[in-house]
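Undergrad: here are the coordinates; sequence isn't available:
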């Protein structure tokens, strides 16, 4: 069975992590290829190492703000032209998995098309009648997060299913390191790109209030890189009562070691497609603290504390207490079952077979 994944990449984002993990989990009888809607050197380097066939759609604009209407229109135009020009190539595949908008609109052209919508709070496009017409042309719609499934079922009665993004096997396999057991110290980690919407500044301010509230030493480790790094470092200098460590980009083993040593994982994003960092915290048995507006509580509500920006400091204390409860350990065990690469891959295979019949294993 030939499967094509079409992805609009953000370097080292959650969707990219998911795709890499799924492609790494080989299955007999399945050949997978990738089309990248925009260039991503990190992914192409990994594909070259893994021997995965891929294509890139050229000419997408990367150096102007993503909110620009001109950029959106130009990129959409390029994608449409590429799709039509490569129609014969696309038709060679038994199943096409679309992770990218606006190519969703052309799902009617593709054989056994499966649309994946990554959103834990739903999406305006899901309640758009014009967009729904193209959804109906797809063979299957996968909602990564319950809000997508609820929207599709409620508005259009479209055949949909919920599949979570997987967490890399390294997070399951690495031995658990002990936390820093110090009653006078609180260690926190915030993993995410340093961009608007990830809200590292909220974490810094919440940690400062936490220190004032408890009198304990508060250490915040910020993992990631991005356009706001300089600005965030300036903000951190204004809060001298806490220690903020900007770790930069770390590999998986380094993130695992850091998370293990912390008490709580922070992810107070304004919105998330899935929140893979939250899932990684949970696999390492750390509670998540985030914002209600992000929608992450729809998935991680049993293993975290979700609140408003003004009460993040209190939520951190609540999360520390949550981690000590038996109910938390039980919830983590259930999450691990759903978040393993093997489990998610099996769910996708079920969707492949539903689309075009049993996989022939030679």
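TA: Great, that's in hand. Everything numeric in this text was worked out from a predicted model, so none of it was measured. Residues are numbered from 1 along each chain as shown.
Undergrad: from here on, just use CA atoms for contacts and neighbour counts.
TA: Fine.
Undergrad: can you pull out the strands in the stretch 151-300 of the chain?
TA: Using DSSP state E, counting those that start in this stretch, the strands of the stretch 151-300 of the chain run over 160-162, 185-191, 217-223, 243-248, 264-267, 288-291.
Undergrad: of all those, which lies closest to residue 357?
TA: Closest to residue 357 of the strands of the stretch 151-300 of the chain is strand 160-162 (Cα to Cα; 17.9 Å).
Undergrad: residues of stretch 346-362 that come out buried?
TA: 348-349, 351-352, 355, 359 (16 or more other Cα atoms under 10 Å).
Undergrad: make CSV out of those and add distance to residue 231 and secondary structure.
TA: Listed next are those as CSV, based on distance: Cα to Cα, whole Å; DSSP: H, G, I helix; E, B strand; the rest coil:
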residue, distance to residue 231, secondary structure
348, 41, helix
349, 44, helix
351, 44, helix
352, 45, helix
355, 48, helix
359, 51, coil
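Undergrad: which one of those residues is nearest residue 337?
TA: residue 348 (15.2 Å).
Undergrad: also this one, for the comparison:
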């Protein structure tokens, strides 16, 4: 959903980030809403959070910046796009910070049972390791959605059958596959999930077309390297797209070799914890975000102070959208209702911004006024 990062003051602009699903489903289809957002730009920076990479991106000056890495967007006309090279995946809760924990599993993979995660390729990677004599302990946490026939082409429903065919006997004692069919897509609380990360030596991700992966961000925040294809490295700052943080597999046949290499390097790796915290641990990465936002504001000639940035729960809030149903990744409030409520309730909005989930804390009620009356009312306030 739209995420309120900062409210405007007399001496500083506010910042709101809108997701690409909201851009496509609401703003693109509602000229009045677009006009309302344009009317905010004297006192607000309007950001666009890209929930997926876009290699056919068309720059829209409605948005002052895009939250995406430099390789995540390809502007079709060659226009320079103002970037904040961070997104929801960069704001990992502190519970993931490294601790002195026994490394029980050699390999961890966390992925929903969907086809683009390339789970059969992950299984083949572990099969190749075992066949080569590398008896690694593996934990694969895999939330599985309820069966729906229309999703058969996108969901890997027969995951357990494939696993049981490929691994037998004692191999299943080494390779723990947890298929979880409740509380989809987030079955574990974050403290529990963080324990699994800290108890593992490295993280493997076999997707070949996923650029900014939350689960990889958790790994780097936890102090463990990631073995993956180049697309996954886009979440890292450029100076960290190398060992010991990232081991690139150029093709699927490279995964076993890179896993063995990463495990071998564990004892001698020079890990820069401070660098990882600046880009992945929420209490530090929000400072990094603040610096990027200040530069964007300066480039637009707008005043910006480094105070009052909302710092809580950004890993969820930034990528969540306003839709017609309530859920872990959505809020059943229209974007226009959120903007109107903030304009009419500045004191309450400021209080809400201190809560764990500000947008949910805002007591937003749908207006009984007509759309045009509402637009005129709150545009005048900006």
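TA: Everything's here; your move. Only a predicted model underlies this, so the values are computations on that prediction, with no experimental measurement involved.
Undergrad: can you give me the TM-score here?
TA: After superposition, the two chains reach a TM-score (TM-score structural alignment, normalised by the length of the first structure) of 0.62; 272 aligned residues with a Cα RMSD of 3.7 Å.
Undergrad: just to revisit the earlier point, so which of the strands of the stretch 151-300 of the first structure gets nearest residue 323 of the first structure?
TA: Nearest to residue 323 of the first structure, of all those, is strand 264-267, at 8.6 Å by Cα to Cα.
Undergrad: equivalent range in the second structure for that closest one?
TA: Aligned using TM-score structural alignment, strand 264-267 of the first structure spans residues 202-205 in the second structure.
Undergrad: count of residues packed around the equivalent of residue 318 of the first structure over in the second structure?
TA: In the second structure, residue 318 of the first structure lines up with residue 261, judged by TM-score structural alignment. Residue 261 of the second structure has 14 neighbouring residues, counting by other Cα atoms under 10 Å.
Undergrad: how close does residue 261 of the second structure get to residue 246 of the second structure?
TA: 11 Å (Cα to Cα, to the nearest Å).
Undergrad: switch the buried residues of stretch 346-362 of the first structure over to TSV; also include distance to residue 292 of the first structure.
TA: Below are those laid out as TSV (distance: Cα to Cα, whole Å):
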residue	distance to residue 292 of the first structure
348	29
349	33
351	31
352	34
355	36
359	41
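Undergrad: just to revisit the earlier point, make sure the match of residue 318 of the first structure is indeed in a strand.
TA: No - under DSSP: H, G, I helix; E, B strand; the rest coil, residue 261 of the second structure falls outside any strand and is assigned helix.
Undergrad: look up how far residue 242 of the second structure lies from it.
TA: On the measure of Cα to Cα, residue 261 of the second structure and residue 242 of the second structure end up 13 Å apart.
Undergrad: again with residue 37 of the second structure
TA: For residue 37 of the second structure relative to residue 242 of the second structure (Cα to Cα), the value is 41 Å.
Undergrad: can you check residue 264 of the second structure too?
TA: Separation of residue 264 of the second structure from residue 242 of the second structure (Cα to Cα) stands at 16 Å.
Undergrad: picking up where we left off before, and the strands of the stretch 151-300 of the first structure: which comes nearest residue 19 of the first structure?
TA: strand 160-162 (16.5 Å).
Undergrad: average offset between that closest one and the second structure?
TA: Its aligned residues in the second structure lie a mean 4.2 Å from strand 160-162 of the first structure after superposition (mean Cα distance after the TM-score superposition for the first structure).
Undergrad: who are the contact partners of residue 116 of the second structure?
TA: 154, 207-210 (Cα atoms under 8 Å, 6 or more residues apart in numbering).
Undergrad: same thing but 6 Å
TA: By Cα atoms under 6 Å, 6 or more residues apart in numbering, the contact set of residue 116 of the second structure is empty.
Undergrad: need the counterpart of it in the first structure.
TA: By TM-score structural alignment, residue 116 of the second structure lines up with residue 197.
Undergrad: helix/strand/coil for residue 36 of the second structure?
TA: Taking three-state DSSP, the label given to residue 36 of the second structure is helix.
Undergrad: distance check, it against residue 337 of the second structure.
TA: For residue 36 of the second structure relative to residue 337 of the second structure (Cα to Cα), the value is 12 Å.
Undergrad: give me the more crowded residue out of these two.
TA: residue 36 (21 against 16).
Undergrad: which one is residue 114 of the second structure nearest to, not counting chain neighbours?
TA: Nearest residue to residue 114 of the second structure, sequence neighbours excluded (Cα to Cα, 6 or more residues apart in numbering): residue 155, at 4.2 Å.
Undergrad: what's the burial count for that neighbour?
TA: If you count neighbours by other Cα under 10 Å, residue 155 of the second structure ends up with 21.
Undergrad: ok so, going back, any idea how far residue 359 of the first structure is from the match of residue 116 of the second structure?
TA: The gap separating residue 197 of the first structure from residue 359 of the first structure is 41 Å, by Cα to Cα.
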